[in-house]
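S.K.: Any chance you can model this:
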Amino acid sequence: MEKWLPKLVLAPGLVLGLAFVYGLMIWNGVLSVSVSRMLPNYEFVGLAQYARLWEMDRWWVALKNLVIFGFGYVGGSMVLGIWLAILLDQKIRAEGFIRTVYLYPMALSFVVTGTVWKWLLNPSLGLEKLLHDWGWESASFGWLVDNDMAIYCVVIAGVWQSAGFTMALFLAGLRGIDDSIIKAAQIDGASLPRIYWRIVLPALRPVVFSTLMVLSHLAIKSFDLVMALTAGGPGYATDVPATFMYAMSFTRGQIGLGAASAMVMLMTVAALVVPYLYSELRSKSHER
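M.R.: Okay, here's the model as predicted:
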């Protein structure tokens, strides 16, 4: 009985996980090859929904925005996070307080972050209005209502949200490096920037790779930040695949088309996560 007790305890969670995660993935895949519109309709149409998807201008706008947001969000969060981690690694005064300030945005949800930045970047009541009230009448920051620039507002909000998380990961990695290596390089006459560039950062490759994977899959699945900040607007100028899927499935009654876009997102995430999991399992097997 003692041998089977842990399996019996874990079994309900496993069954529910398989049903509500992988089962719904399979159901979504079935809907993506059907003629479903307002309600599920399981008449098979092959890849017709995928063909429609790739013919839509709105889908291409969503993909372009995903590329812009992905590179800006992931790259900006990692660069700023590494810089903050290196700054805190210098054993500066009030490190605990500064670290808390940097980490605070991570405690907020993307919905709160999007709402706050929506207020800040709104030309009629945010930073632009504040500068006008201070007498700087020529100040203009209307990115939020500009079709071409609105996606960069999402990037700014996303980087602000996740830079502290990235900093925490890199700071933990930096604190795990042996100080004797750095001291030996300093004795050899290497400058501090050169030490970090040539010695410390290469030693953080596992942290860099893990952080890249986490941020990349968050970028691909981004939904709540975009909805709270721009709701995909102006028009659909800031649509990303997740908001496109929501709009098609729940506001336009195109369930099959929305399911097809969701499957494309799933395959993109899998293309990132599966190789990472494979490399992790392979490295652990070699350690044994």
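S.K.: from here on, contacts and neighbour counts on C-alpha atoms
M.R.: Noted.
S.K.: So Gly46 belongs to a helix, correct?
M.R.: No - read with DSSP: H, G, I helix; E, B strand; the rest coil, Gly46 is coil and lies in no helix.
S.K.: if I read this right, it contacts Leu31, doesn't it?
M.R.: No - the criterion here is C-alpha atoms under 8 Å, and Gly46 misses it with Leu31 at 10.4 Å.
S.K.: Could you also give me the structure for this next sequence, so I can compare it with the first?
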Amino acid sequence: MDSRSRLQELLPKLVLAPSFVVILLFVYGFIAYTGYLSLTDSKMLPSYNFVGLENYSKLWALPHWWRSISNLAIFASLYILICSVLGLFLAILLDQKIRGEGFLRPIYLYPMALSFIVTGTAWKWFLDPGIGLENTMHLWGWESFTFTWIKDNKLAIYCVVIAAVWQSSGFVMAMFLAGLRGVDNEMIKAAQVDGASNITIYRRIIIPLMRPVFLSAFVVLAHLAIKAYDLIIALTGGGPGQATQLPATFMYSYTFTRNQMGIGASSAIIMLIMIFSIIIPYLYSEVRGGKR
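M.R.: Predicted coordinates for the structure are as follows:
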């Protein structure tokens, strides 16, 4: 092998090496460092006094942590379910080759182009009783109309669900639409020849073939739900009280506000374990399916 061929072989590795080193250091290196801090008695500043799993036992004894976990269960389950159902419905609607499809797709996808900060701020204004929907209805003459969910301890979490679904359902629709367009038309034509209705075709043929798309959508949405932070901060700030606090906001609060870095780091590791518990089975199924 001459020097030119050797250079051509090494050039891609040389180009990728800096980014690989940066990712190794600033992603996996800081994950390892966070894991180490979770085993120390770090408070306002990092400490290197090893305390083992003490922070984890303190974490699971905190009522605020349990509240954030219960809020996450409500938020994630509704967020994933509604986004999946709404995204599938919109994808099936567009798959009918309706007129104006090219106009409707960007409208559905537009919210995903916005940051969660912008989404949270916009929905905060819209849901605020003093300046948003309730005030507008009062100005139109419907004085009895009330919508104060964002101020209600029991209902505020559903405002977060509404805003998150509004932003992500278009992205899920795009995933399902790509899956629908990838189904073999010969199978659909054969079912139509046999007299199957459109509902039966979708229910018995198309949707079962889209299981990988459902799995991919679930992984993406679950990942977004677990690490949700900016939407909560912009929309409710975690309130009223602890009504909309999620693990990500809990981690920030205990690390930078309450000066309990060890407990904050342990909550971050728990979140990482949650994400790994979703990602690793997904990657395993993909690798196993690829081998088959």
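S.K.: Would you mind reporting the TM-score between them?
M.R.: Overlay of the two chains. TM-score (TM-score structural alignment, normalised by the length of the first structure): 0.97; 286 aligned residues with a C-alpha RMSD of 1.0 Å.
S.K.: Gly126 of the first structure pairs with which position in the second structure?
M.R.: Matched by TM-score structural alignment, Gly126 of the first structure corresponds to Gly132 in the second structure.
S.K.: count of residues packed around that match?
M.R.: 16 (other C-alpha atoms under 10 Å).
S.K.: Overlap in contacts, Gly46 and Leu31 of the first structure.
M.R.: Residues touching both Gly46 of the first structure and Leu31 (C-alpha atoms under 8 Å, 6 or more residues apart in numbering): none.
S.K.: And these two? Which one has more around it.
M.R.: Neighbour totals were compared for Gly46 of the first structure and Leu31, and Leu31 leads with 26 against 13 (other C-alpha under 10 Å).
S.K.: ok, now which ones touch the residue mapped onto the more buried one from the second structure?
M.R.: For Leu31 of the first structure, the aligned position in the second structure is Leu37, judged by TM-score structural alignment. Going by C-alpha under 8 Å, 6+ apart, Leu37 of the second structure touches 46-48, 261-262, 265-266.
S.K.: Give me the subset of the residues you listed that lies in helices.
M.R.: Counting by DSSP state H, these place 261-262, 265-266 in helices.
S.K.: out of those residues, which is most surrounded?
M.R.: For these, counting by other C-alpha under 10 Å, the largest number of neighbours falls to Gly262: 30 neighbours.
S.K.: what's around the corresponding residue of the second structure for Asp224 of the first structure, how many residues?
M.R.: With TM-score structural alignment defining the correspondence, Asp224 of the first structure maps onto Asp230 in the second structure. Neighbourhood size, Asp230 of the second structure [other C-alpha under 10 Å]: 17.
S.K.: was I right about Asp230 of the second structure contacting Phe116?
M.R.: Yes - using C-alpha under 8 Å, Asp230 of the second structure is in contact with Phe116, at 5.9 Å.
S.K.: returning to that earlier point: may I see the contacts of Leu37 of the second structure arranged in CSV, with distance to Lys13 of the second structure as well?
M.R.: Listed next are these as CSV, based on distance: C-alpha to C-alpha, whole Å:
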residue, distance to Lys13 of the second structure
Pro46, 36
Ser47, 38
Tyr48, 37
Met261, 38
Gly262, 38
Ala265, 34
Ser266, 36
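S.K.: Give the equivalent position in the first structure for Trp123 of the second structure.
M.R.: Using TM-score structural alignment, Trp123 of the second structure lines up with Trp117 in the first structure.
S.K.: do Leu283 of the second structure as well
M.R.: With TM-score structural alignment defining the correspondence, Leu283 of the second structure maps onto Leu277 in the first structure.
S.K.: Leu59 of the second structure touches Ser68, doesn't it?
M.R.: No - contact criterion C-alpha under 8 Å: Leu59 of the second structure and Ser68 do not qualify, at 11.5 Å.
S.K.: ok, the counterpart of Asp179 of the first structure in the second structure - how many residues close by?
M.R.: Using TM-score structural alignment to pair residues, one finds that Asp179 of the first structure aligns to Asn185 in the second structure. Counted by other C-alpha under 10 Å, the residues lying close to Asn185 of the second structure total 10.
S.K.: go on, Asn135 of the second structure?
M.R.: Asn135 of the second structure has 19 nearby residues by other C-alpha under 10 Å.
S.K.: which residue packs closest to it, ignoring adjacent ones?
M.R.: Pro129 (5.9 Å; C-alpha to C-alpha, 6 or more residues apart in numbering).
S.K.: which among the ones in helices among the contacts of Leu37 of the second structure gets closest to Ser3 of the second structure?
M.R.: Ala265 (49.3 Å; C-alpha to C-alpha).
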